[in-house]
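Engineer: Sequence and predicted structure are below.
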Amino acid sequence: MFGILTSAFNVALGFVFRSIIVKFVLFFGLFFITTEFIQVLVSSGLLPTASSLNGVFGGIPAGVWYFLDLFNFSMGFSTGLAAFVARFIIRRIPVIG
């Protein structure tokens, strides 16, 4: 009876160490590398700042803004930009990309 309980405990403990803890450490490492990579890009000046984007979009005439608002450009541009940045970051991760 004691041998069966010990065996079940060893199987459960092996499952915890092989799958749960290893995956947690792996995904935490990927998350940490990704977030630090974003901070490096922001601090190096490779990504545009809000003031530079404001200056660029400030030069667009009112007639063009009408059609941009009609097609909801602000939502589409931010979604597309976020998707391209996410793709860029995922491709730089050695295990996934």
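Structural biologist: Yep, that arrived. Source: prediction; values computed, not measured. Residues are numbered from 1 along each chain as shown.
Engineer: going forward, measure contacts between C-alpha atoms and count neighbours the same way
Structural biologist: Fine.
Engineer: Pull out the buried positions in the helix or strand that Ala86 is a member of.
Structural biologist: Ala86 belongs to helix 73-92 when assigned by DSSP states H and E. Using 16 or more other C-alpha atoms under 10 Å as the test for burial, helix 73-92 gives Ile89.
Engineer: Can you name the residues that contact the spatially most central residue of the chain?
Structural biologist: For the chain, Ala86 is the residue whose C-alpha lies nearest the centre (C-alpha atoms, centre = their mean; 5.3 Å). Residues in contact with Ala86 (C-alpha atoms under 8 Å, 6 or more residues apart in numbering): none are found.
Engineer: Show the contacting residues for Leu47.
Structural biologist: Leu41.
Engineer: Below is an additional structure, to be compared with the one above:
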Amino acid sequence: MWGIIASGVNLLLGFLVRSVVAKFFLYFALYFFVTESVSYLQQSGIFPTSASLSNAFGGIGEGVWYFLDLCGFSVGAPLIVSAFVTRFIIRRLPVIG
């Protein structure tokens, strides 16, 4: 009887160690790597800043801005950029993409 109980406990502990604990450390390492790499890329100046983007959009005339505001450019452009960045990051993760 004790052999069956010990076998069941061994099976349960093996499942926990192989699947739950191992995946926890793997996903924590992926999360840590992504957050630290993004903060490093922001500090190194690879990502554009708001000043450079405002200079880039400063050359657009008032007539064009009128139609861009009618089309919801101020809401849609950040959504599209964040969707592309998210897609890029997800495809680079070896477990998910």
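Structural biologist: Happy to help now that I have it. These numbers come from a predicted model, not from an experiment.
Engineer: what about Gly3 of structure 2, distance to Leu30 of structure 2?
Structural biologist: Separation of Gly3 of structure 2 from Leu30 of structure 2 (C-alpha to C-alpha, to the nearest Å) stands at 39 Å.
Engineer: Settle it for me: which of the two has more neighbours?
Structural biologist: Leu30 (15 against 8; other C-alpha atoms under 10 Å).
Engineer: Please identify the helix or strand for that one.
Structural biologist: With secondary structure defined by DSSP H and E, Leu30 of structure 2 is part of helix 22-44.
Engineer: That helix vs structure 1, mean deviation?
Structural biologist: Helix 22-44 of structure 2, aligned to structure 1 and superposed, deviates on average by 1.0 Å (mean C-alpha distance after the TM-score superposition for structure 1).
Engineer: what's the angle between that helix and helix 73-92?
Structural biologist: 130 degrees (axes from the mean of the first three to the mean of the last three C-alpha atoms, to 10 degrees).
Engineer: matching residues in structure 1 for helix 22-44 of structure 2?
Structural biologist: Alignment of helix 22-44 of structure 2 against structure 1: residues 22-44, by TM-score structural alignment.
Engineer: Give me the residues contacting that stretch.
Structural biologist: Leu47, Ile89, Ile93.
Engineer: Just say helix, strand or coil for the first one.
Structural biologist: Secondary structure of Leu47 of structure 1, reduced to three states by DSSP: H, G, I helix; E, B strand; the rest coil: coil.
Engineer: Quickly note the distance from it to Ile89 of structure 1.
Structural biologist: Leu47 of structure 1 is 13 Å from Ile89 of structure 1, by C-alpha to C-alpha.
Engineer: one step back: quick check: next helix or strand after the helix holding Leu30 of structure 2?
Structural biologist: helix 50-57.
Engineer: mean deviation of that following helix from structure 1?
Structural biologist: Looks like 2.0 Å for helix 50-57 of structure 2 (mean C-alpha distance after the TM-score superposition for structure 1).
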